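[1] Structure, please.
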Amino acid sequence: MKIEVSNLTKRYKDNIALKGVSFTLEEPKIYGLLGRNGAGKTTFMDILAGNILATEGKIRIDGEDPFDNQRLNEDICLIKEGNNFKRDLKVKNVLKIFSYFYPKWDQQLADDLVREYKLNVNAKIKTLSKGMESSLGIIVGLASKAAITIFDEPYIGLDAVARKKFYELLLREYEEEKRMIIFSTHLIDEVSLMFEEILILEEGNLIVKEETDVLREHTCAVTGNAEQVESFIQNKRILEKKQIAGMMTAYIYGNREEAAEIGLQAESIPIQDLMVYLTDKRKGA
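    Here you go, the predicted model:
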């Protein structure tokens, strides 16, 4: 499916959550949607899922508006960090309702994951722990087989072992049947290796949209003698500089091989660090 975002703007009274965002997603990939709290991520996902309307601009999915579009909504599944399900429903009722809504629903997968996460299908949502409710959201998201599956911090309350299990399940299902997965998280170090493309929002603006491999290849941390590093980074885009005594580390857009050729140590920048540097106003990002 093709997602076209054109000049997308959303205002909430005096707050502008999105400011004229434009981009296109065309391929089945695992996309990382990153940014600090208040960057506009959740607002964007709600508009994409057809839950709310934009103030200005538009989103089109295969040329259609997702808002109040039953046919299109059957191909979109948004799992948020909480409040995905009515509190008085039982787990088995939730699974049955979603199985009717999503035409590609995989009941066998849902049953397998219920056993995997040890969910009591007769328990009401309001009696579930936060982790168990997150597990149910993960089950619905994966079993929906929706062409556009969106996870917004889907694992609140899950421990590290349960989160690792989710990542493995997500990758397994994605490899078996490619779909467009949009994943928003603050635990970037845990999942960045899964991301094929990164989008970073900052205060309602899209500041990065790039393939992950390209970002890793064209950003680096350069370390060496301060004078030599300063000379090397002239005319390059600098994300951050740190100096201790006569040594300096500079985080830049640049080629690692070029730095290594003149004797500087150069390493790739982790995606989480890159996001921090790009969105830290104090550093002039």
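[2] Only C-alpha atoms from now on, for both contacts and neighbour counts.
    OK.
[3] Settle this for me: Ile16 is touching Gly204, isn't it.
    Yes - assessed by CA atoms under 8 Å, Ile16 is found in contact with Gly204 at 7.1 Å.
[4] Have a look at these two and say which one is more surrounded.
    Higher neighbour count among Ile16 and Gly204: Gly204, with 23 against 15, using other CA atoms under 10 Å.
[5] compare with the first, here's sequence two:
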Amino acid sequence: MKIENLQKGIDQQDILQDINLTLKQGEIVGLIGRNGSGKTTFFRSLAGHYELDQGKIFINQEDIQINKILRQKIFYIDEQYNFLSNYSLNKLLFFYQHAYADFNKEKYLSLTKKNKLHPHLKYRAMSKGMQGLYKTILAICSNAEYLLLDEPLDGLDVIVKKNVLGILLEDVSENNRSIIISSHNLNELESIIDRALILKHTRIQLDYHLEALRENARKIQLVFKTKKVPTLVKENSQLLHFQGRVITAIFENYTEELQTLIQAEQPILFEELPLTLEDVFEANLANKNEVNSLGGVIL
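    The predicted model follows:
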């Protein structure tokens, strides 16, 4: 899938601008942003629930706004306008078989039976965890090439969550499918995604491949003799915390040469700490007031 110059506004307010992105098969992508940053609008725009103000979306080099059958290659359930509640699972199977020409009924029946989801059960009568599991089953059985999952693990207990993740990861491995997941639980995302997109101020501000991030970035805690932070540190890092003289920062392009230059500043403390996706999120999305609330100052 290739997204070119996607723009969408609602009520005369820009929500998404200049979104340019290519999604590869077999890739699990995390969509990260604060509440109200446009994650749901992004999903609705890709799924065709919203008309684009500008831009194009291509699948296999075809514009899906022209060839609308290609929308069957995208699966998305909108949580805010969820029509599932009033129907039995049997009826929902009927709907989705007709919505997706390649729907895998055999796999659907196998997974619902294995997870004790009776066909006459009403969706609204299920627990939140079972609803989450059922939506995951629908997603993979649709045989859509691109699965858009908006907070799919929210509210699930540990056992159901493990089951949902197992089903998703097995499916990606077997079918080379692409998944975009938004979640507020970055620790969970970090364990499964290959790539992280950070959505901020209407745009995809950063696009990280986690393997490269782990290889090149470092989280360092530093203390210098005075509160004055060396220019070298300011120019090559993103602040996480600054309390007293203790600086915790992320260096995204960390090299031996940079380490030597920092060491030349004779820090009293120089300690490498484990770097998490949550650290990256905080460094890129926290605003200045929030950093200051930690008792620090902006570098």
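[6] After superposition, what's the TM-score, could you say?
    TM-score for the superposed pair, counting by TM-score structural alignment, normalised by the length of the first structure: 0.87. Supporting figures: 282 aligned residues with a CA RMSD of 2.7 Å.
[7] What's the separation between the alignment partner in the first structure of Ser183 of the second structure and Glu217 of the first structure?
    For Ser183 of the second structure, the aligned residue in the first structure is Thr185 (criterion: TM-score structural alignment). Separation of Thr185 of the first structure from Glu217 of the first structure (CA to CA, to the nearest Å) stands at 23 Å.
[8] which is the next helix or strand following the helix or strand in which Ile182 of the first structure is found?
    According to DSSP states H and E, Ile182 of the first structure maps onto strand 180-184. Counting by DSSP H and E, the element after strand 180-184 of the first structure in chain order, helix or strand, is helix 188-191.
[9] That following helix vs the second structure, average distance?
    For helix 188-191 of the first structure, the mean deviation from the second structure after alignment is 1.4 Å (mean CA distance after the TM-score superposition for the first structure).
[10] Could you check the helix or strand just after that helix and say which residues are buried?
    Using DSSP H and E, the helix or strand that follows helix 188-191 of the first structure in sequence is strand 197-202. Neighbour counts over strand 197-202 of the first structure (16 or more other CA atoms under 10 Å) mark Glu197, Ile198, Leu199, Ile200, Leu201, Glu202 as buried.
[11] what about the strands in the stretch 101-250 of the first structure?
    Assigned by DSSP state E, counting those that start in this stretch, the strands in the stretch 101-250 of the first structure fall at 148-152, 180-184, 197-202, 205-211, 219-225, 238-244, 247-253.
[12] one step back: would you mind telling me which of Thr185 and Glu217 of the first structure has more residues around it?
    With other CA under 10 Å as the criterion, Thr185 of the first structure and Glu217 differ in neighbour count, and Thr185 comes out ahead with 21 against 16.
[13] Now do the more buried one against Ile269 of the first structure, distance only.
    Counting by CA to CA, the gap from Thr185 of the first structure to Ile269 of the first structure is 18 Å.
[14] I figured the match of Ser183 of the second structure hits Ile150, correct?
    No - Thr185 of the first structure is beyond contact range of Ile150, at 11.2 Å (criterion: CA under 8 Å).
[15] circling back: export the buried residues of strand 197-202 of the first structure to JSON lines and tack on distance to Gln107 of the first structure?
    Listed next are these as JSON lines, based on distance: CA to CA, whole Å:
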{"residue": "Glu197", "distance to Gln107 of the first structure": "30"}
{"residue": "Ile198", "distance to Gln107 of the first structure": "31"}
{"residue": "Leu199", "distance to Gln107 of the first structure": "32"}
{"residue": "Ile200", "distance to Gln107 of the first structure": "34"}
{"residue": "Leu201", "distance to Gln107 of the first structure": "35"}
{"residue": "Glu202", "distance to Gln107 of the first structure": "39"}
